[in-house]
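Trainee: Turn this into a model:
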Amino acid sequence: MSEEILKPKSLFKTYSSIIWLLCGIIAGSILGLVFGEGVSVIKPLGDIFLNLLFTAIIPLIFFTIASSIGSLEKSEKLGRLFFIIVTVFLGTVLVSAIVMIAGVFLFPIHQDIIVSKIPLEEMQTMSGGSQITQLLTASDFYELLSRKSMLALIIFSFMIGFASLRSGEKGESFRSFLNSGNEVMKELLNIIMKTAPVGLGAYFAYQVGIFGPQLFGAYAKPLGLYYAFCTFYFIVFFSLYAFMAGGRLGFTTFWKNNITPALTALGTCSSIATIPANLAASEKMGVPKYVRNVAIPLGAPLHKDGSSMSSIIKIAVIFAMFGKDFTDPMTLVTALGITVIVSVVEGGIPNGGYIGEILAITIYGFPMEQALPAAMIIGTLVDPIATLLNANGDVISSMLIARISEGKNWLSNTVST
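Mentor: This is a model prediction of the structure:
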């Protein structure tokens, strides 16, 4: 009898963080619907939460990657892991793009899109070589501490980890420092996430209050198409990936531990801000430490299923605006290439960068001043569910990577131990 009484309490304790997070998001959404733009008064609460996350993310990424690489027993394992990560990331990005192309084929966009006059970010024109240099490196150490240099930081973290691995016994103390730093940063993120119900609730309230009404305007059809097929991809294909990774056990393990990362991604609209939730979830899913601590931080700036799908819908909308045929084979092949590039170079911050839009418009030869505003509006309004697929895609990919690198029994072995 006493055991039965304790079960509900233990169940609530297990899911208390998720319950509080849901309560905060629901309350915020209701406030946004009721007060509209007036809800911007509480937006600073959401901004404070995000700022705390962003300031902790930089050292977290450094320590998780460097400590993971430094702890590898064989350097040969690193090259094989990279190959598997790239293969899985590229495969899911292309599959997501093909799913969105199928959606556009089934439900063609034949409407005029109103080109709204919205302020554009000032763009700096640089040569291709300069852009690559800026993307992969930083000119000074302090610049690595900005999330705008996320890929450069990841590369630097890999190099530090590999150097500590090669240093052997002389680098043992430094490797211990990296491991200790990793544990400290994980605890710091746990503390920050205690404020998530209030922070995410305020952020949700702002998004619903400000952007909600625009969903019913001229962009309703492409947005409806995008949200519908993203939801389909999220439920059906993520379930398929989970089954491929671990059979029925993989399916149940993924969906059981996926709630907090999904809600964090929806609330923050940032793949980078979702890294802590992804790391915690993948640990609960049994993904090996050396896999999750490399794949998830690396996936945040480089792996974006949602951005891949949004690139397709943006291109389809722009083609509809100018009465062009989107179904031409060469157009579709080019679109797939653009989605891969966008997945690699697009930033992980909320509404960050319009590199993909500019790239697509330039390649297809559309007038920038007419096409870019429409693409920017679409990009803003699809941001929540795009981030959901971007960030959650890293979790499910880590399971697939573990399946390939550890063998088909990786999950059952983890559960048994």
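
Trainee: from here on, contacts and neighbour counts on C-alpha atoms
Mentor: Noted.

Trainee: Could you find the closest non-adjacent residue to Gly36?
Mentor: Excluding the flanking residues, the one nearest Gly36 by C-alpha to C-alpha, 6 or more residues apart in numbering is Gly209, at 4.0 Å.

Trainee: isn't that neighbour right next to Lys43, touching?
Mentor: No: counting by C-alpha atoms under 8 Å, Gly209 does not reach Lys43; the two are 10.5 Å apart.

Trainee: quick one: which of the two has more around it?
Mentor: More neighbours surround Gly209 than the other of Gly209 and Lys43, with 23 against 19 (other C-alpha atoms under 10 Å).

Trainee: give me the element that one is part of.
Mentor: For Gly209, the enclosing helix or strand under DSSP states H and E is helix 196-211.

Trainee: Look at Phe12 and say how many residues are nearby.
Mentor: Neighbour tally, Phe12, other C-alpha under 10 Å: 12.

Trainee: burial of Thr274, as a residue count?
Mentor: Thr274 sits with 31 neighbouring residues when counted by other C-alpha under 10 Å.

Trainee: where does it sit relative to Ile113, distance-wise?
Mentor: Computed as C-alpha to C-alpha, to the nearest Å, the Thr274 to Ile113 distance reads 33 Å.

Trainee: ok, now Leu200?
Mentor: Applying C-alpha to C-alpha, one obtains 32 Å for the distance of Leu200 from Ile113.

Trainee: higher neighbour count, the two?
Mentor: Applying other C-alpha under 10 Å to Leu200 and Ile113 shows that Leu200 carries more neighbours, namely 30 against 20.

Trainee: quick one: contacts of the helix or strand harbouring Thr260?
Mentor: Using DSSP H and E, Thr260 maps to helix 259-268. Helix 259-268 is contacted from outside by 18, 21-22, 25, 50, 200-201, 203-204, 271, 273-274, 277-278, 281, 350, 384-385, 387-388, 391-392, using C-alpha atoms under 8 Å, 6 or more residues apart in numbering.

Trainee: quick one: that helix to helix 196-211, angle?
Mentor: Going by axes from the mean of the first three to the mean of the last three C-alpha atoms, to 10 degrees, helix 259-268 is angled at 40 degrees with respect to helix 196-211.

Trainee: How far away from the center of its chain is helix 259-268?
Mentor: Taking C-alpha atoms, centre = their mean, to the nearest Å, one finds the center of helix 259-268 at 10 Å from the center of the full chain.

Trainee: May I see the buried residues of the helix or strand that it is followed by?
Mentor: Later in the chain than helix 259-268, the nearest helix or strand by DSSP H and E is helix 275-284. Judged by neighbour count (16 or more other C-alpha atoms under 10 Å), helix 275-284 contains these buried residues: Ile275, Pro276, Ala277, Asn278, Leu279, Ala280, Ala281, Ser282, Glu283.

Trainee: To check against the first, give me the structure of this:
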Amino acid sequence: MAKEREIEYAVFGNYGLLFHKGGMRRRHYFSIIVFSIHFLKEAVVVSGKKVPLIWQIGIGFVLGIAAGILFGDKVKYVEPIGQIFLALLKMLIVPLVFSSLVVGAASIGDPRDLGRIGIKTIVLYLVTTAVAIVIGLVLGNVIQPGVGLALSQEASAFKAPEAPNVMKVILGLFPSNPIKAAADGVMLQIIVFALFLGISAVLAGEKGKPVISFFDSLAEAMYKLTGIVMKTAPYGVFALIAVTVSKYGLSVLAPFAKVIGAVYLGCAIHALLVYSGLIMTFAKKSPLWFFKGVREPALTAFVTRSSSATLPITMRTAQENLGVSEKVSSFVLPLGATINMDGTALYQGICALFVAQAYGLPLTMGAQMNIVLTATLASIGTAGVPGAGLIMLTLVLTAVGLPLEGAALVAGIDAVLDMARTCINVVGDSCVTAVVASTEGEKL
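Mentor: Next up is the predicted model:
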């Protein structure tokens, strides 16, 4: 008589998963996998103190590698956890970007400032962001961190879509139906509509304030929701990496040193060339003077990985160390914490090429220009909270037709990359503030 199949329930953190299993060997595999995830759950508390998210994700990453090596294709049963995590990330994109952009555009304040400080600030932020992405793409093409992985057997059959002409790109920015654009996930149209709505709400005066207040509250709620979703990151990363390693082996981990090196090198190049050039050209000051003045917010941003959390320190040092007036710093810096994400944009350019190379999906020059355009506009809506760069990476991957699973390849080291890119984000805010103050006649 055939042995009856047994039903076991395994609780994965807050996930209740039902597994239909038979045979002692299979039960043994699942017992170890369940133990690994249980260990991951218990590891969030050490000696009564909660372990930071950066270490939780690292633990999940290491356990995922171990599970993928030890259990092979048996880890496919935890794949739904990774898919749920990816779905949660995608769920955040539209409301998070839209609400952040409306509030960011509205924070410009008095429409009369648009003619001078407002436009000047936005142009500088967008230009430095675009330059950062170009630096990232150049380094990605030169260093080629993902070449040789061949993660997809179907990669050779991939045919990169033809780049649309300039007129199509311009027309594609403007939505005829913003609700449909949101439902379809057409992010460029969503971004443009959000900017228009934010500026229009300011122009509406008192009647527009409830609109701004609503999206401000929505943005705050989305920041909180982002934090909640990121708490599931260790479990999602564990599942995604375990499945990836079981499919492709340890060779998938080899290029990580190149990715980290490329991002840090890109951030250094951007700071030393772009920011130094702006300070010398417009502020007529030594780059050493500038970098010495922004040491405190730079270090704080590196540790906290949050532009928003660093904002009070950034504003204080801009006034005390750089000599920027309160009028300029109180306007430019909060706007920068919302829309200026040079480091994040540079990271997205490098990682998008890394994913494309890893999966063997060639990106034409037109596709890479699409990355520049998408990442420049998308970085405006990147929330200044830890982990948001990983969320926005999924947007860039979607824009050029790359697999979202590729984000899992960098998720385990995202915290290491986040420290560098957040540091550059904050330093960039201070640089633009000093430049704007100088062009307004202030003596630094």
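
Trainee: Got a TM-score for the two of them?
Mentor: Overlay of the two chains. TM-score (TM-score structural alignment, normalised by the length of the first structure): 0.57; 281 aligned residues with a C-alpha RMSD of 3.9 Å.

Trainee: Residue in the second structure paired with Gly246 of the first structure?
Mentor: Under the alignment (TM-score structural alignment), Gly246 of the first structure maps onto Ala283 of the second structure.

Trainee: what stretch of the second structure does stretch 86-98 of the first structure fall on?
Mentor: Going by TM-score structural alignment: stretch 86-98 of the first structure matches residues 122-134.

Trainee: how far does stretch 21-32 of the second structure sit from the chain's center?
Mentor: Counting by C-alpha atoms, centre = their mean, stretch 21-32 of the second structure is centred 38 Å from the centre of its parent chain.

Trainee: actually stretch 114-126 of the second structure, not the one I typed
Mentor: A distance of 24 Å separates the centroid of the chain from that of stretch 114-126 of the second structure, by C-alpha atoms, centre = their mean.

Trainee: residues making contact with it?
Mentor: Here stretch 114-126 of the second structure makes contact (C-alpha under 8 Å, 6+ apart) with Ile108, Val332, Gly336, Ile339, Asn340, Thr376, Leu377, Val432, Thr433, Val436.

Trainee: How about the equivalent of the third one over in the first structure: what's its closest non-neighbour residue?
Mentor: Matched to the first structure by TM-score structural alignment, Gly336 of the second structure sits across from Gly299. Of all residues not flanking Gly299 of the first structure in the chain, Asp394 sits nearest, at 5.6 Å (C-alpha to C-alpha, 6+ apart).

Trainee: burial of the residue mapped onto that neighbour from the second structure, as a residue count?
Mentor: When the second structure is aligned by TM-score structural alignment, Asp394 of the first structure is paired with Asp429. Neighbour count of Asp429 of the second structure, defined by other C-alpha under 10 Å: 30.

Trainee: thinking again about what came up before, tell me how far the match of Gly246 of the first structure lies from Val324 of the second structure.
Mentor: Using C-alpha to C-alpha, we find Ala283 of the second structure at a distance of 11 Å from Val324 of the second structure.

Trainee: do the same with Met315 of the second structure
Mentor: 9 Å.

Trainee: One more: Tyr125 of the second structure?
Mentor: Going from Tyr125 of the second structure to Val324 of the second structure by C-alpha to C-alpha gives 17 Å.

Trainee: now the strands for the second structure?
Mentor: 6-12, 15-21, 45-46, 49-50 (DSSP state E).

Trainee: Make JSON lines out of those strands and add distance to Val259 of the second structure.
Mentor: Formatted as JSON lines, those follow (distance: least, C-alpha to C-alpha, whole Å):
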{"stretch": "strand 6-12", "distance to Val259 of the second structure": "31"}
{"stretch": "strand 15-21", "distance to Val259 of the second structure": "32"}
{"stretch": "strand 45-46", "distance to Val259 of the second structure": "30"}
{"stretch": "strand 49-50", "distance to Val259 of the second structure": "29"}
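
Trainee: For stretch 88-100 of the first structure, give me the average deviation versus the second structure.
Mentor: In the superposition with the second structure, the aligned residues lie an average of 1.1 Å away from stretch 88-100 of the first structure, counting by mean C-alpha distance after the TM-score superposition for the first structure.

Trainee: shouldn't the match of Gly246 of the first structure be in contact with Thr433?
Mentor: No: at 10.3 Å, Ala283 of the second structure does not count as touching Thr433 under the criterion of C-alpha under 8 Å.

Trainee: Now do the same for Lys324 of the first structure: its match in the second structure.
Mentor: Using TM-score structural alignment, the equivalent of Lys324 of the first structure in the second structure is Leu361.

Trainee: what's the distance between the lengthiest helix in the first structure and the middle of its chain?
Mentor: Looking across the first structure with DSSP state H, the single longest helix is helix 2-35. Centroid displacement of helix 2-35 of the first structure relative to its chain, using C-alpha atoms, centre = their mean, is 24 Å.

Trainee: Repeat that for stretch 57-77 of the first structure.
Mentor: Relative to its chain's centre, stretch 57-77 of the first structure lies at 20 Å (C-alpha atoms, centre = their mean).

Trainee: quick one, what contacts Val324 of the second structure?
Mentor: Applying C-alpha under 8 Å, 6+ apart to Val324 of the second structure gives the contacts Ala318, Thr433, Ala434, Ala437, Glu442, Leu444.

Trainee: Map it onto the first structure.
Mentor: Counting by TM-score structural alignment, the partner of Val324 of the second structure is Val287.

Trainee: Contacts for stretch 59-75 of the second structure next, please.
Mentor: By C-alpha under 8 Å, 6+ apart, the residues outside stretch 59-75 of the second structure that reach it are 29, 33, 36, 40, 234-235, 237-247, 249-250, 412.

Trainee: and if we set it to 7 Å?
Mentor: Contacts with stretch 59-75 of the second structure, where a contact means C-alpha atoms under 7 Å, 6 or more residues apart in numbering, come from 29, 33, 36, 40, 234-235, 237-239, 241-243, 245-246, 412.
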